[in-house]
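Colleague: just coords:
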């Protein structure tokens, strides 16, 4: 994404969100929207009618909130280490990792508006996070010592690509942590639970106002 495109995307994010504390992670401020469907339609209009992914970047999803909370409560997981936040969305988890003392933090996403939101949210929290726009799932995390993924097992096609990516990262020695609010496609037998959370969420996006959410560590086979 060129600099002009980045500026336009940041202007769009600013115009359609408000800065507020994250409900379960009040240390982190985010540019947040009040509703999803209308915003999704506006993202597609802004792209000339092109099909766009849902605006995951405009909300604090349960998996990301729990993972960000875990990182801030257990900074030793990331302090002084290189971190990749996969499918970052708003950058909530990436910002939490930076606040917890990570040496460097990269936030990856396929949505140009997410990349813009990451930049804006890093700035409003006074931390440095490098947005990376693109699909990384054929790789292994590019050497990151910690790979974080909030709420990535929500549909089968995504899960079928994410799990091998996370396993490749683990196999080369990365710590892999996932935040998940009980999504259907998380293979729990591959993970070990490390913390449990009751996370307030936007009720319109979920089936209840508070989601029981687990932070999991990917273990060996």
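Modeller: Cool, got the structure. The shown structure was predicted, so the numbers you read here are calculated from the model rather than taken from an experiment. Numbering: from 1, shown residues only.

Colleague: use CA for all of it now, contacts and neighbours both
Modeller: OK.

Colleague: list the contacts for the residue most central in space within the chain?
Modeller: With distances taken as CA atoms, centre = their mean, residue 88 lies nearest the centre of the chain, 2.9 Å away. Neighbouring residues of residue 88 by CA atoms under 8 Å, 6 or more residues apart in numbering: 57, 94, 107, 108, 109, 114, 118, 149, 150.

Colleague: helix/strand/coil for the nearest residue to residue 158 once chain neighbours are set aside?
Modeller: Nearest residue to residue 158, sequence neighbours excluded (CA to CA, 6 or more residues apart in numbering): residue 152, at 7.1 Å. Classification of residue 152 using DSSP: H, G, I helix; E, B strand; the rest coil returns coil.

Colleague: ok, residue 152 touching residue 87?
Modeller: Yes. The pair residue 152 and residue 87 qualifies as a contact (CA atoms under 8 Å) at a distance of 7.3 Å.

Colleague: looking at the two, which is more packed in?
Modeller: Remark: of residue 152 and residue 87, residue 87 carries more neighbours, 27 against 22, as counted by other CA atoms under 10 Å.

Colleague: check contacts around that one.
Modeller: So, once contact is read as CA under 8 Å, 6+ apart, residue 87 ends up touching 107, 108, 109, 110, 149, 150, 152.

Colleague: can I assume the fourth one is in contact with residue 133?
Modeller: Right, residue 110. Yes. Counting by CA under 8 Å, residue 110 does reach residue 133; the two are 5.4 Å apart.

Colleague: next up, a structure to set beside the first:
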């Protein structure tokens, strides 16, 4: 299968198994999301796991991402005229918020090709321009002014690796903001809380219908 055919297949799968709906805590943005979380998760495993693809994180508006998107929309000066990286972008929710808030350039990076396709679809649906990159950027520094990351602290090793990398970017002067509802491996001792929200979420994926979710800045960051 050619790269073009594979991309078209991914776009068709997303269109077939999602609906374009407003994000609960950022209704200015609409995303292609799964209405039945468990069903799509199972379908992805059944139909796609044989070719080694990760779970469909791109099909949901996660609590940390919603909090971060809300913060960016309410504080557009954070990203306005800046070069922005949305790391582990998933659906592209936070990247779309940054583009709407006036960022000069927005890169949405993820290692899942389905996420890259979802970002493209969602950017089109919201009338913004975003560069979707299928890359693992951990350890790299390409001069971004602002780095945004939602829901990245759900695995111990990944969280430690990403926070160390983001700390380096912060030390050279980048603004680093993390959206998180209190995942297990969130390093609170290295973070300063800047905003907190009560975010509606999908109970099939979380342990509640409302998750207290915060936006965090790396402590000691240069201003």
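Modeller: Sure, I can see it. Everything numeric in this text was worked out from a predicted model, so none of it was measured.

Colleague: TM-score them against each other, please.
Modeller: After superposition, the two chains reach a TM-score of 0.95 (TM-score structural alignment, normalised by the length of the first structure), with 220 aligned residues with a CA RMSD of 1.5 Å.

Colleague: hmm, back to that, the residue nearest to the centre of the first structure corresponds to which position in the second structure?
Modeller: Alignment note (TM-score structural alignment): residue 88 of the first structure maps to residue 89 of the second structure.

Colleague: distance of its match from residue 47 of the second structure?
Modeller: 23 Å (CA to CA, to the nearest Å).

Colleague: quick revisit: export the contacts of residue 88 of the first structure as TSV, with columns for neighbour count.
Modeller: Converted to TSV, these look like this (neighbours: other CA atoms under 10 Å):
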residue	neighbour count
57	27
94	36
107	27
108	24
109	23
114	28
118	32
149	25
150	26
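
Colleague: out of those residues, which is nearest to residue 50 of the first structure?
Modeller: The shortest approach to residue 50 of the first structure among the contacts of residue 88 of the first structure belongs to residue 114, at 16.1 Å (CA to CA).

Colleague: just to be sure, that closest one is in a helix?
Modeller: Yes. Looking at residue 114 of the first structure with three-state DSSP, it is inside a helix.

Colleague: what's near enough to touch it?
Modeller: Applying CA under 8 Å, 6+ apart, the residues near residue 114 of the first structure are 55, 56, 57, 88, 89, 90, 91.

Colleague: looking at those, which are in strands?
Modeller: Among the contacts of residue 114 of the first structure, DSSP state E puts none in strands.

Colleague: may I ask which of these has the most neighbours?
Modeller: Most surrounded of the contacts of residue 114 of the first structure: other CA under 10 Å gives residue 91, at 34 neighbours.

Colleague: what residues does the closest residue to that one other than its chain neighbours make contact with?
Modeller: Nearest non-adjacent residue to residue 91 of the first structure, counting by CA to CA, 6+ apart: residue 118, 4.7 Å away. For residue 118 of the first structure, the contacting residues are 88, 89, 90, 91, 92, 107, 129, 131, by CA under 8 Å, 6+ apart.

Colleague: could you check how far the fourth one is from residue 184 of the first structure?
Modeller: Here residue 91 of the first structure is placed at a distance of 24 Å from residue 184 of the first structure (CA to CA).

Colleague: then the first one?
Modeller: From residue 88 of the first structure over to residue 184 of the first structure the distance is 20 Å, taken as CA to CA.

Colleague: about what we covered before: need the contacts of residue 114 of the first structure in a markdown table with distance to residue 38 of the first structure, can you?
Modeller: Below are the contacts of residue 114 of the first structure laid out as a markdown table (distance: CA to CA, whole Å):
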| residue | distance to residue 38 of the first structure |
| --- | --- |
| 55 | 10 |
| 56 | 13 |
| 57 | 14 |
| 88 | 21 |
| 89 | 18 |
| 90 | 18 |
| 91 | 22 |
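
Colleague: among these, which are in helices?
Modeller: If you go by DSSP state H, the contacts of residue 114 of the first structure have nothing in helices.

Colleague: tell me the one of those residues nearest residue 190 of the first structure?
Modeller: Residue 190 of the first structure has its nearest neighbour among these in residue 88, at 22.0 Å by CA to CA.

Colleague: which residue lies farthest from the center of the first structure?
Modeller: Of all residues in the first structure (CA atoms, centre = their mean), residue 48 lies farthest out, 26.1 Å.

Colleague: surely that one forms part of a helix?
Modeller: No. Using three-state DSSP, the assignment for residue 48 of the first structure is coil, not a helix.

Colleague: residue contacts, it?
Modeller: Residue 48 of the first structure neighbours (CA under 8 Å, 6+ apart): none.

Colleague: ok now the helix or strand that contains residue 199 of the second structure, how far from the chain's centre?
Modeller: With elements taken from DSSP states H and E, the one containing residue 199 of the second structure is strand 191-200. Its chain's average C-alpha position is 16 Å from that of strand 191-200 of the second structure, according to CA atoms, centre = their mean, to the nearest Å.
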